[in-house]
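> The sequence and its predicted three-dimensional model are supplied below.
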Amino acid sequence: IAMPAEASQAPQPYKLLIGGKHVDASDGRSIERASPGHGFVVSRYAQAGAAEVEAAVQAAHRAFETGPWPRMKASERAAVLLKAADLIESRLEQIARLDALESGKPIAQARGEIGGAVDIWRYAASLARTLHGE
């Protein structure tokens, strides 16, 4: 895709999501993704180290033990998965554009891949409705 006007702006920063909070890496490290087609830095991602991985694992464990997910009915879980699909679909063009810029792939391919991700979330929701047993 053509180089966007925002290429001259600072790269989009992305933080880690740990325990429901967006945080930087504790050591400040990050990974830059440059467009192979244009050479400009598109985005900058906080680079998780061992401390962040451990914190994320602990947060996930706490969320599962004390959060609502294990007590939700299958239909409620399905609704959460469908909401995720809807959110991805509502931002499909934005996500596909970033993917195409970062990877150098054609925008049509990126759109198809993101659309496929939406389909997978919806498929998972359909499976959640058919769970039986404990």
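Done, it's in.

> contacts and neighbour counts: CA atoms only from here.
Noted.

> The lengthiest helix in the chain: which residues count as buried?
Counting residues, the longest helix found in the chain (DSSP state H) is helix 107-128. By 16 or more other C-alpha atoms under 10 Å, the buried positions in helix 107-128 come out as 107, 110-111, 114-115, 117-118, 121-122, 124-126, 128.

> How about stretch 60-67?
In stretch 60-67, counting by 16+ other C-alpha under 10 Å, buried: residue 60.

> here comes the other one, which I'd like you to weigh against the first:
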Amino acid sequence: NDSKATNINSAWYALESVNSPIIWIVGGIDKGNDYDSLKDLVKEKVKAIVCLGKDNSAIHKAFGDIIPKIVDTKSMQEAVNTAYYLGKKDDTVLLSPACASFDLFENYEDRGNQFKLAVRAL
């Protein structure tokens, strides 16, 4: 749960810290992010992307050619359920949005709390 990662640099550090295959929950209000600095790391570590937000086109454009599985979701419950379905034993589901939370959530704390509740509900 790295809901506070509202920019590319924060997401980079979160992705870098994980040593198992990642199902990455990413998205929200894109602040003009340049995802190029994440491409090599994403290609190396991420097996699937679960987009969470109203407009995920920038994420699809940035990673669509390197990640074969990108799924759009519109709620945290849907995102967590999708990540759970896509994951296998020893995979890591990482919420590190790289975007602001205000399209679907009150703030990053609300987004993080909804993530925790959705995980507990599995």
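That came in fine, so what should we check first? Bear in mind the structure is a predicted one, so any value in this text is a computation, not a measurement.

> Kindly provide the TM-score of these chains.
Taking TM-score structural alignment, normalised by the length of the second structure as the basis, the two superposed chains have a TM-score of 0.28; 59 aligned residues with a C-alpha RMSD of 5.1 Å.

> With distance to residue 90 of the first structure as new columns, can the buried residues of helix 107-128 of the first structure be given to me in a markdown table?
Shown next, in a markdown table, are those (distance: C-alpha to C-alpha, whole Å):
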| residue | distance to residue 90 of the first structure |
| --- | --- |
| 107 | 17 |
| 110 | 15 |
| 111 | 12 |
| 114 | 11 |
| 115 | 11 |
| 117 | 13 |
| 118 | 10 |
| 121 | 14 |
| 122 | 14 |
| 124 | 18 |
| 125 | 17 |
| 126 | 20 |
| 128 | 22 |
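
> Could you pick out the longest strand of the second structure?
strand 46-52 (DSSP state E).

> by contact count, what packs against that strand?
For strand 46-52 of the second structure, the packing partners by 3 or more C-alpha pairs under 8 Å, 6 or more residues apart in numbering; DSSP states H and E come out as strand 22-26, strand 70-73, helix 76-86.

> Okay, strands next: where are they in the first structure?
12-14, 16-18, 21-23, 30-34, 41-46.

> residues in contact with the fourth one?
Here strand 30-34 of the first structure makes contact (C-alpha atoms under 8 Å, 6 or more residues apart in numbering) with 40, 41, 42, 43, 44, 45, 46, 47, 101, 102.

> Between those residues, identify the one with the most neighbours.
residue 101 (28 neighbours; other C-alpha atoms under 10 Å).

> doesn't residue 94 make contact with it?
No - using C-alpha atoms under 8 Å, residue 101 of the first structure makes no contact with residue 94, being 10.7 Å away.

> Turn the strands of the first structure into a markdown table, including distance to residue 53 of the first structure.
A markdown table is the format used below for those (distance: least, C-alpha to C-alpha, whole Å):
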| stretch | distance to residue 53 of the first structure |
| --- | --- |
| strand 12-14 | 16 |
| strand 16-18 | 9 |
| strand 21-23 | 12 |
| strand 30-34 | 15 |
| strand 41-46 | 12 |
